[in-house]
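Chemist: using only what follows, build the 3D model:
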Amino acid sequence: MTVVTVLIRSELLDRGCLNAESAVFTLRTFSFSSHILPFSAFLTDNFGRRHNYLRISLTEKCNLRCQYCMPEEGVKLTPRGQLLSTTELLTLARLFVREGVDKIRLTGGEPLIRPDVVHIIAELKKLEGLKTVAVTTNAINLARLLPKLKEAGLDLINISLDSLVPAKFEFIVRRKGFHKVMEGIDKAIELGYNPVKINCVVMRGFNEDELLDFVALTENKPVEVRFIEYMPFDGNKWNFKKMVSYQEMLDGIRQRWPNMEKLEGAHMDTAKTFRIPNFKGQVGFITSMSDHFCGSCNRLRITADGNLKVCLFGNSEVSLRDIMRSGASDEELLHIIGAAVGRKKKQHAGMFSISQMKNRPMILIGGFLKTSGCKTRSKKPNCDHRNLCYGHLVKTSGFPLFYKQLVGINAPSTAHTVRHCHSKSPTPISPSVQLTHTDDQGRASMVDVGGKAPTRRSASASARVLLGSTVFPLLRDNQLAKGDALVVAQLAGIMAAKQTSNLIPLCHPLPLDHVSVTFQLQEQHHAAVVTATCRTTNRTGVEMEALTAATVAALALYDMCKAASHDIIITDVKLLSKTGGKREFYRDPEEEDRKVQSERSE
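Modeler: Below you'll find the model as predicted:
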């Protein structure tokens, strides 16, 4: 082990982790082996929490219908093409592991119904630096698959089981399968998993009378029964009266086993663990509602459709899938991930606030009931501050103010920010704010970039084309009279990006390193979403090239489809990201379903 004092020019400044005034040089001392580096700044939030644990949802599908997890009417599954492919999933896993993640848990839905789950585990185990691959399962298929899973390298197993009474089990999960679950537990013990963790969501009026029976399992089996406080998610009809608190559970168990003793846990543990003397197993309590553990949260989630969630109870998400499919580099992807982690709050909201908050049903979140870590932002009427508002920014002490806002650092008091929200009383515009393309007299003027150093820059933009029920199937099936509309629109967008300086008067002509234009077809809304990404190595950015490409691609799509219908709407043209310049930028994807429904109703 070597102790080294390192003089660092803090690139954390560029990532929004330090104030400009304090980030000239930083002297730090590290104790490390030669192959160990300091933990990634991209996965460290503003409260110093290091996120070395990633939960990846393999699928939204499940072979059970648990009452606390899924609405009674079910959920609408994401189309297959919008889910992460195996290649994309493994690409993200490699990126996170490279930055310091050493534990990955595979979740669902039900992860063991994914056909290539064994292959995914085997590939994950090849990643250097990844210590643990775990799975959370309902165990319906576990006994059959476990020998292959173990051979592939599966390290840990968590099994969901909410009742030891077969009839009650079927009532809670709305399916048969109790004996398969018990068989799966026994198989895991037989193959040497110790402990086998059993997750039990405790709900008053359902299963709180079985607490002692579950604890009794730990007498002769090397299992850890983990009692989980009932949590609110969309559609699960959460009610405070149904929640049995940790203290109530603990008091009831200690009436039967007063000598139950608390065990010392690791700092990052989510469960408070206890053991009864001479019992083979142990008991844990996950207290997300009554006694949160946000201060030690080290977990991030990737949903099956590729969204990054930094908090189980937060409704803000970032689509890593869309960013990857736009052709972004690993470095660009890391900046987006770092910005999302930087926005993570100190703790989640209280249980009553969470119960009123719009969030996914738990089955679509892709991580079962084991973490907290952020507090939902308040929402003013008619203004959604979970997404960054449009703004003009001024220079502040040599540091990009917008990026400070993005990662949640307080800006200096001298900074001026203009927000254009939908609220009735927008923030007044400061007299000191000036547009960049005007001179001191307010006349149009091209920005002088001669003094800037060339850097690698990229930008992504999108536009939505609402095609309607008549045109959409024709486009999808390539049956339009004019031919392959998507190919034509793609070429139009690429050509437009190259001609941006000829179309927008004050834009600098730029040599483009790369232009990509992609389409996502949304069958539910009969819409096509255009995403354009441009890259250059130059003194100025390419956000106008990306916006022009997305807009012209949408217009070309309109032109190709208008013979079939003129009831086509181009909407939501917006900049998604801008990296490589002085002012980094990223806007969270908006809630598409909500927006489309709102547009349809107007």
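
Chemist: only C-alpha atoms from now on, for both contacts and neighbour counts.
Modeler: OK.

Chemist: does Cys227 sit in a helix, a strand or a coil?
Modeler: In this structure residue 227 is Phe, not Cys. strand (DSSP: H, G, I helix; E, B strand; the rest coil).

Chemist: who are the neighbours in contact with it?
Modeler: By Cα atoms under 8 Å, 6 or more residues apart in numbering, Phe227 lies in contact with Asn199, Cys200, Val201, Val202, Val283, Gly284, Phe285, Ile286.

Chemist: make JSON lines from those residues and add neighbour count, secondary structure and distance to Leu58 to it.
Modeler: Below are these laid out as JSON lines (neighbours: other Cα atoms under 10 Å; DSSP: H, G, I helix; E, B strand; the rest coil; distance: Cα to Cα, whole Å):
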{"residue": "Asn199", "neighbour count": "25", "secondary structure": "strand", "distance to Leu58": "19"}
{"residue": "Cys200", "neighbour count": "22", "secondary structure": "strand", "distance to Leu58": "22"}
{"residue": "Val201", "neighbour count": "23", "secondary structure": "strand", "distance to Leu58": "22"}
{"residue": "Val202", "neighbour count": "27", "secondary structure": "strand", "distance to Leu58": "26"}
{"residue": "Val283", "neighbour count": "26", "secondary structure": "strand", "distance to Leu58": "28"}
{"residue": "Gly284", "neighbour count": "24", "secondary structure": "strand", "distance to Leu58": "26"}
{"residue": "Phe285", "neighbour count": "22", "secondary structure": "strand", "distance to Leu58": "26"}
{"residue": "Ile286", "neighbour count": "27", "secondary structure": "strand", "distance to Leu58": "24"}
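
Chemist: let's see this one next, to set against the first:
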Amino acid sequence: MLHDSLGRRFHYLRLSITELCNFRCNYCLPDGNPCDTPKDNLSKDEIRTLVATFAKLGTSKVRITGGEPALRKDLPDIIEICKNTPGIKKVALTTNGFSLKRQIHDFKQAGLDALNVSADSLDPRMFAAITGKDTLEDIMQGIDMALGCGIQTVKLNTVMLKQFNLADMQQFFTFIKDTPVTWRFIELMQTGNNQQFFNQNHVAGDSLKNNLLAQGWQRVIAPKHAGPAQEFSHADYAGRIGLIMPYSKDFCQTCNRLRVSSQGKLHLCLFADQGLDIRHHLSANDIQGASTAISQLVAGKTAGHNLQQGFTGATQQLAMLGG
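Modeler: Sure, this is the predicted structure:
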């Protein structure tokens, strides 16, 4: 099992397969992808070697991210590669949902277990204002199809934005009253290019947590392969609430995940100084070499991300690594 000097064990890989995204979310890519966005993404063979290496090191869960991973036409093949790797028990996908109506059955057939969909508002006009796309109805239909075709876990992600969707929070609670999904609220994170937007729109997750507890929501114990969200349930609701609060105390204490970029760089943290290149091992199908390199690099993982001090590392925008 991969572990660092602090004793944290890592059994969750977040794999970005492209930095390209077709949305223009105001908190991430308000102007769209820059001209220098890399396009030399990991090949399917390189991904096969990477996932086999992580499985050998004890990884049991792979989440496929972007950018927008569905912009790759071979996404179903990549899901299948991950699912068919011995040792991988769960394959998840994070997407903006633009292709769900067309592709969710392909994803399911390929072996997808869990789905996270970005949905920053349930009001079509506000959704368009945040994302630059008037596609909310199609996305919600795709989510219904995912629930209908037997995807084990469906979650929706909302970045909390003071000037945009904070006033409409009750819409999300109304939705999960009868719908068995987890709606997750994510603290806006400061990146290299959004400081002014961050200052105007950041909402502390602790305030929402305190309101949940006051209204009778109960904390749910997360399984070992879960991500950083704190989940809450309520007897009167079919769905759950999740909170991702990177600015909260001890957020990094239970870190269990590592990231690999679409360019084959290992990121020990979303906000690390730089990615660590392991692609030459992947291109050579060198599982042993990749395993040794990853183990040595992970041993040097630092205790925390230092976001509270305004440190953003190499992350210019979240599409670089999928959050």
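
Chemist: TM-score of the superposed pair?
Modeler: TM-score of the superposed chains, computed with TM-score structural alignment, normalised by the length of the second structure, equals 0.92; 321 aligned residues with a Cα RMSD of 2.0 Å.

Chemist: quick one on the thing from earlier: ok, the contacts of Phe227 of the first structure vs Val318 of the first structure, which is closest?
Modeler: Proximity of those to Val318 of the first structure (Cα to Cα) peaks at Ile286, which lies at 26.8 Å.

Chemist: wait, doesn't the closest one sit right on Asp269?
Modeler: No - in this structure Ile286 of the first structure lies outside contact range of Asp269 using Cα atoms under 8 Å: 9.5 Å.

Chemist: residue range for stretch 85-98 of the second structure in the first structure?
Modeler: Stretch 85-98 of the second structure corresponds to residues 127-140 in the first structure, going by TM-score structural alignment.

Chemist: quick one: end-to-end distance for the matching stretch.
Modeler: 29 Å (Cα to Cα, to the nearest Å).

Chemist: residues in contact with the counterpart of Val181 of the second structure in the first structure?
Modeler: In the first structure, the residue equivalent to Val181 of the second structure is Val223, according to TM-score structural alignment. Going by Cα under 8 Å, 6+ apart, Val223 of the first structure touches Asn194, Pro195, Val196, Lys197, Ile198, Leu217, Lys280, Gly281, Gln282.

Chemist: ok, and the most crowded of those residues?
Modeler: Most neighbours among the contacts of Val223 of the first structure, by other Cα atoms under 10 Å: Gln282, with 27 neighbours.

Chemist: skipping adjacent residues, who's closest to the residue mapped onto that residue from the second structure in space?
Modeler: Taking TM-score structural alignment, the alignment pairs Gln282 of the first structure with Arg240 from the second structure. Nearest non-adjacent residue to Arg240 of the second structure, counting by Cα to Cα, 6 or more residues apart in numbering: Thr182, 4.5 Å away.

Chemist: what sits against the one you found?
Modeler: Here Thr182 of the second structure is in contact with Val154, Lys155, Leu156, Ile176, Gly239, Arg240, Ile241, Gly242 (Cα under 8 Å, 6+ apart).

Chemist: please convert those residues to CSV, extending it with secondary structure.
Modeler: Listed next are the contacts of Thr182 of the second structure as CSV, based on three-state DSSP:
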residue, secondary structure
Val154, strand
Lys155, strand
Leu156, strand
Ile176, helix
Gly239, coil
Arg240, strand
Ile241, strand
Gly242, strand
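
Chemist: for Met189 of the second structure, state which of these is nearest.
Modeler: Taking the contacts of Thr182 of the second structure together and measuring to Met189 of the second structure by Cα to Cα, the closest member is Gly242, at 16.5 Å.

Chemist: I'd say the closest one and Ile176 touch.
Modeler: No - the criterion here is Cα under 8 Å, and Gly242 of the second structure misses it with Ile176 at 11.7 Å.

Chemist: give the residues shared as contacts by the two.
Modeler: Thr182, Trp183.

Chemist: can you map out the helices along the stretch 301-450 of the first structure?
Modeler: 320-325, 330-342, 351-356, 362-365, 401-407 (DSSP state H, counting those that start in this stretch).

Chemist: can you tell which of those helices is closest to Lys76 of the first structure?
Modeler: helix 362-365 (9.6 Å).

Chemist: so who does Leu555 of the first structure touch?
Modeler: Contacts of Leu555 of the first structure by Cα under 8 Å, 6+ apart are Ala489, Ile570.

Chemist: Ile172 of the first structure: neighbour count?
Modeler: Ile172 of the first structure: 18 neighbours (other Cα under 10 Å).

Chemist: residue contacts, it?
Modeler: Counting by Cα under 8 Å, 6+ apart, Ile172 of the first structure has contacts Cys66, Gln67, Asp162, Phe206.
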